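> below: sequence and its predicted model.
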Amino acid sequence: MCNVLVSVICVLLSLCLYKWYRNYKYLQQFDWLPPKPGWPIIGNSLEFKDLTDVLSTLIKLIPKKEKMILLKIAGVPNLMVADYDFTEFILSNPNILHKSADYKFYRKWLGTGLLIGGGSKWKSRRRIIAPSFNFSILENFLEVFDSNGNIFINKLKKHIDEDKINIDRFITLYTLDVICETAMGVKVNAQINENSQYVQNVQLMCKIGMIRATSIIKKSNLLYPLTPDYYRELRAIKQLHDVTDAVIEERSLTCSTDEDKEDLNEYGLKKKMAFLDLLLNTRVDGQPLSHEDIREEVDTFMFAGHDTTASAISFCVYFLSENPDVQEQAMEEQKAIFGDDINRKSTLNDLQMMKYLECVIKETLRLCPSVPLYGRQLREDVYYKGNLLPKGLDIYIFPYGMHRDTDYYPDPEKFDPTRFENLDGKRPYKFVPFSLGPRNCVGQKFAMLEMKSIVSKLLRNFEILPTIPKHTLHFVSETVLKSTNGVRIRLKTRKW
């Protein structure tokens, strides 16, 4: 028995030494990068106490000169980047398309759809989905923006002159109503029924994904089932999938047929078609997409087009409340477009004319990118300026940090929409809230139209005022950028 025990211990020690040696040789390839010393095995994981300090910690850790640093999270090397040249190199490279390993924490929910997938499947899905974001289709969603926007405004009218309105709560329900109607073709009336389980589940999944990315225990597939979050995640995913499955089944029964050809656009698609209808009508090599294929794309669109947009709108409203001169200029633009008819519906042309409001939204996304950190994984060795980046490395682009760098933006903490009025286009990769390159956000036109539509309606109905005393945002990175203490403002009925 003693000999067997000694043999087992020797084997385990040999395996540990072999793993240590492989890791040592792997890390030697990064000697050209500024390292951050860490603890054995766990690396730099203890640098991140909780989700509220991820962003501020990264800003402190990333050197001002190199603008990138190698961190070992749970012992795994991760390259954190806030450098313009490197960001352009990664995002513009047609061969670096795979998402980083941490995206696997969302795979049970989102599958390997457009957000997470890679390779030939991703390219095929991109070709299928891209036409649905053409303006000829997006224009028909304006009615959805407007009708749900009216509910949003009427809800806010009940809170006029309150000291501290958490606008984020109202906007999140608005964007959920919009995305359900445009993505799945169904009304869920989340603004009327405010206790939306769907919203709570989406927010839980965003939080759990980020926790797993920085937790030593929860990052491990072996140890994660020993934690309560594992079972909370399973319940949330089941409820999210149940909603999508039910809608797909119902919608597939009423899906337009080949004989139903009226009112088609130049892509051969019905103009008034939900995103789900597009997928139900899609054929690949003559075969329809499977139920699972459709569900993962609808779930992806529901996630990517709901919480991210809500985050951007909420922070935009906050910055308008804190910058009355900016709000006044945005309002002057609204007057020029709508005249005395403040209640008429926005047309596509109206929204395209809102150039200053677009600058306001872009400046919001500069300071508060909805996704403050996103990653790519190398599937082959790559050389950058003569230095090796080995296969398997996870690289994280850090727009939250890059957007606040004085080398790229003068006085970066100042909210100044005029930065975007006269861009020369020479350094496009310094502004990457939607990413750039081949894996840029396919829904950014949709998002911009939705944001313009609702902020325009808000401006035309209310003066947006700061709270007294001033409300300070406490940022937290839960996949999507949030404020732990809400986004609080005051409202006053606007007099024209």
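Received, thanks. What you see is a predicted model, and the numbers here were worked out from it, not measured in a lab.

> can we go C-alpha only for contacts and neighbour counts from here?
Fine.

> am I right that L79 is in a strand?
Yes - the assignment for L79 by DSSP: H, G, I helix; E, B strand; the rest coil puts it in a strand.

> okay, now it: neighbour count?
Applying other CA atoms under 10 Å, we find 20 residues neighbouring L79.

> and what of N78?
By the criterion of other CA under 10 Å, N78 has 18 neighbours.

> just confirm it contacts N44, I think it does.
No - between N78 and N44 there is no contact under CA atoms under 8 Å: 10.2 Å.

> between these two, what contacts are shared?
L71, K72 (CA atoms under 8 Å, 6 or more residues apart in numbering).

> same for the strand or helix carrying L204, what does it pack against?
Using DSSP states H and E, L204 sits within helix 197-214. In terms of contacts (3 or more CA pairs under 8 Å, 6 or more residues apart in numbering; DSSP states H and E), helix 197-214 is packed against helix 167-179, helix 228-253, strand 475-478.

> show me what the helix or strand following the last one is packed against.
Toward the C-terminal end, the helix or strand that comes next after strand 475-478 (DSSP H and E) is strand 480-483. Helices and strands touching strand 480-483, by 3+ CA pairs under 8 Å, 6+ apart, are helix 307-322, strand 475-478.

> name the surrounding residues that touch strand 480-483.
206, 307-308, 311, 368-372, 473-476.

> can you give me the neighbour number for S45?
So S45, with other CA under 10 Å, has 20 neighbours.

> the one 3 residues further on now?
Under the neighbour criterion other CA under 10 Å, F48 is assigned a count of 17.

> measure it to S56 for me?
10 Å (CA to CA, to the nearest Å).

> where's the nearest residue to D53 once chain neighbours are set aside relative to S147, distance?
Nearest residue to D53, sequence neighbours excluded (CA to CA, 6 or more residues apart in numbering): V476, at 7.1 Å. The gap separating V476 from S147 is 31 Å, by CA to CA.

> still on that earlier bit, hey, which of the helices and strands packed on strand 480-483 is tucked in deepest?
helix 307-322 (a mean of 24; mean count of other CA atoms under 10 Å).

> tell me the gap between that one and the middle of its chain.
Distance of helix 307-322 from the chain centroid (CA atoms, centre = their mean, to the nearest Å) equals 14 Å.

> immediately after that helix, which helix or strand?
Downstream of helix 307-322 (by DSSP H and E), the next one is helix 324-338.

> tell me where the stretch 351-496 of the chain has strands.
374-377, 382-384, 387-389, 394-397, 462-465, 475-478, 480-483, 488-493 (DSSP state E, counting those that start in this stretch).

> contacts for the last one?
The one in question is strand 488-493. Contacts of strand 488-493 (CA under 8 Å, 6+ apart): 159-168, 318, 321, 461-467, 471.

> and the comparison structure, right after this:
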Amino acid sequence: MNIPHQKLVSVNIPIWKLYAEPLATLQDVMLSYGDLVKINTPWPIYLINDAEISYHVLKKTNYLFDKKLFNYKMLSRIIGQGIVCNQAKSWERSRSTIKPYFTEKHLPQWQASIDAALEDTIAKWRQKETRGEQVDVSNDMAQLAFATTISYVFGVPLSGRYERLCGELEELDFSAIEGLLLPFDLVPTRMNRNIRRLHTEIKKLIKELSSESKALGRHSLAEALRQQLNEEQAAQELITLIFAGYATVSSLLTWCLYLLALNQSAAEPLFKETRSAAEGIGIHELESLKYTIAFIKETMRLYPPVWLLPRRCSVSHEHQGFKFRENMPIWILPWTLHRNPRYWDDAEQFIPERFLSDAKVPAKAYIPFSIGPRMCIGKSFGFKETLYVVAKLTSQFRFSIPQDHKVELTSMIAVKPKRDLRLSIETNKTDVSTTQRDSHIQQIL
């Protein structure tokens, strides 16, 4: 798609508004002023909502940009000085240790971790269905993603006494946005104490689970990090993996279930597909779920797991008429890029069918896990976990939104509901043969 670039526009935005409602404010700015905007706050911010320029920054010439920004300095205090916030050699060392654990050969271990967490979730939901109660999908998906992440990273199941840490991580996640948006050390003293206390708790968890894993002879990701790095460096990497791993997946799962409940007509093909495939579906057979894959990809378009990608220009240069200056702080926004009407027809509408043909997708305008060398290292596993969990849950349950239930957004590491997201559930009794399912998908294609 050959779309001409727009000129840089300079605007004044009250900092309180940007901090209080970042998603709505940034979306309004882009729709009102275009795709290249300089926000004149006490520290200027350059917003990029142009697919070609975003590609230039994140992938094509990524070596001209880095993460040496206040955003990551502050964020590292909350989610750890790990692979997300690290620079240069520290990042390369961490990545070389972590990457082998996110390859195909580790999928069976990953599936075992998911199955254990899924069993608990399904049992709890069956009880709630029997009692006619709603389910809090935001909380339950956070618990599931947290348990799965811990189990996989350490090679042992999560002890019940540490389940409360998930809730505390959720609370801390709310403060992470301060690290992304504010340039000064404005985190309140009480929050500083909470950060230190929670990091102490997580380090205690790391030590105990690592000892248990070692005693069982498990060669886990946690053990590999402890062998390659000193104790504090390994702890920082594990804090990052735990925090980022559960936050992004739980957010994506929550929005998938919400959109299933909100878009009944778009959800119907998915319920039929997963119901017919339920008996034999495993982590290696997920590619057959064509419509479910499209549904999740469209969910990631509207609710990207990573909604903000700050970068710093390290070398002054020009690209297609846009002048990058040394030390220029740049914000690339998957949240707005994915909703940009220059690239997406009916950008605000939920249309899974747009992902049933790759030819219809503007690839450079779709970056849910970022792109380039700093792309999310767990991208493939995170997507497959979401696909597997959605397939298993929807093969057994249908979802609907309770009357008068309103959903408000809050932007943290990932975009989440501001309050509990409760859905009504019932058993998925759809009776569809494989032949019928395949016929339906062919009609869509």
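Everything's here; your move. No experiment lies behind these values; they were computed from the predicted model shown.

> picking that back up, dump the helices and strands packed on strand 480-483 of structure 1 to TSV, plus distance to N193 of structure 1.
Output for these, formatted as TSV (distance: least, CA to CA, whole Å):
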stretch	distance to N193 of structure 1
helix 307-322	18
strand 475-478	25
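
> of all those, which one is nearest R125 of structure 1?
helix 307-322 (21.0 Å; CA to CA).

> so that closest one matches what in structure 2?
Helix 307-322 of structure 1 corresponds to residues 247-262 in structure 2, going by TM-score structural alignment.

> how about the helices in the stretch 351-496 of structure 1?
355-367, 399-402, 444-461 (DSSP state H, counting those that start in this stretch).

> any idea which of those helices is most buried?
helix 399-402 (a mean of 27).

> onto which residues of structure 2 does it map?
Residues 334-337 of structure 2 are where helix 399-402 of structure 1 lands when matched by TM-score structural alignment.

> just give me the mean distance for that stretch relative to structure 1.
Taken over the aligned residues, the distance from stretch 334-337 of structure 2 to structure 1 averages 1.2 Å (mean CA distance after the TM-score superposition for structure 1).

> P94 of structure 1: what secondary structure?
Going by three-state DSSP: P94 of structure 1 is coil.

> what residue of structure 2 matches up with it?
In structure 2, P94 of structure 1 lands on N62 (TM-score structural alignment).

> gap between the residue nearest to R275 of structure 2 when sequence neighbours are not counted and I122 of structure 2?
Among residues not flanking R275 of structure 2 along the chain, S395 sits closest, at 4.2 Å (CA to CA, 6+ apart). Distance of S395 of structure 2 to I122 of structure 2, given as CA to CA: 11 Å.

> just L58 of structure 2 next, same as before
39 Å.

> then Q233 of structure 2?
The spacing between Q233 of structure 2 and I122 of structure 2, counted by CA to CA, is 37 Å.

> ditto for F399 of structure 2
Remark: distance between F399 of structure 2 and I122 of structure 2 (CA to CA) = 14 Å.

> hang on, the earlier thing: columns distance to P399 of structure 1 on top of the helices and strands packed on helix 197-214 of structure 1, output as TSV?
Shown next, in TSV, are those (distance: least, CA to CA, whole Å):
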stretch	distance to P399 of structure 1
helix 167-179	22
helix 228-253	28
strand 475-478	12
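
> from these, which stretch is densest packed?
helix 167-179 (a mean of 24).

> what range in structure 2 matches that one?
Under TM-score structural alignment, the match for helix 167-179 of structure 1 is residues 137-149.

> average distance between that stretch and structure 1?
Per aligned residue, stretch 137-149 of structure 2 averages 0.9 Å (mean CA distance after the TM-score superposition for structure 1).

> residues contacting that stretch, please?
110, 113-114, 117-118, 121, 157-158, 163, 166, 242, 245-247, 249-251, 253-254, 257, 416-417, 420-423.

> ok, now with 6 Å
S113, I114, A117, L158, Y246, S250, T254, L421 (CA atoms under 6 Å, 6 or more residues apart in numbering).

> out of the residues you listed, which is most surrounded?
S250 (27 neighbours).

> contacting residues for that one?
M141, A142, A145.

> now swap in K99 of structure 1 and tell me
K99 of structure 1 sits next to G375, R376, Q377 when contact means CA under 6 Å, 6+ apart.

> make TSV from these and add neighbour count to it.
Formatted as TSV, the contacts of K99 of structure 1 follow (neighbours: other CA atoms under 10 Å):
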residue	neighbour count
G375	22
R376	22
Q377	20
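
> ChimeraX command to pick out the buried ones of the contacts of strand 488-493 of structure 1?
Only the buried members of those enter the following ChimeraX selection, criterion being 16 or more other CA atoms under 10 Å:
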select :163,164,165,167,168,318,321,461,462,463,464,465,466,467,471
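
> to which residue of structure 2 is N201 of structure 1 aligned?
With TM-score structural alignment as the criterion, N201 of structure 1 matches E168.

> excluding chain neighbours, give the residue nearest to that match in space.
L198 (7.4 Å).

> what does that neighbour correspond to in structure 1?
Using TM-score structural alignment, L198 of structure 2 lines up with A236 in structure 1.

> now M375 of structure 2
By TM-score structural alignment, M375 of structure 2 lines up with N440.

> what about that match, how many neighbours?
14.

> could you list every residue that touches it?
So N440 of structure 1 contacts F434 (CA under 6 Å, 6+ apart).

> from P433 of structure 1, how far off is it?
Distance from N440 of structure 1 to P433 of structure 1, by CA to CA: 9 Å.

> hey, what's in contact with both of those two?
Applying CA under 6 Å, 6+ apart, one finds that no residue jointly contacts N440 of structure 1 and P433.

> I'd say G392 of structure 1 and E380 touch.
No - checked against CA atoms under 6 Å, the pair G392 of structure 1 and E380 is beyond contact range at 7.2 Å.

> ok, back up a step: tell me how far the alignment partner in structure 2 of the residue nearest to D53 of structure 1 lies from S251 of structure 2.
Using TM-score structural alignment, the partner of V476 of structure 1 in structure 2 is T410. Here T410 of structure 2 is placed at a distance of 11 Å from S251 of structure 2 (CA to CA).

> what of R93 of structure 2?
Distance from R93 of structure 2 to S251 of structure 2, by CA to CA: 28 Å.
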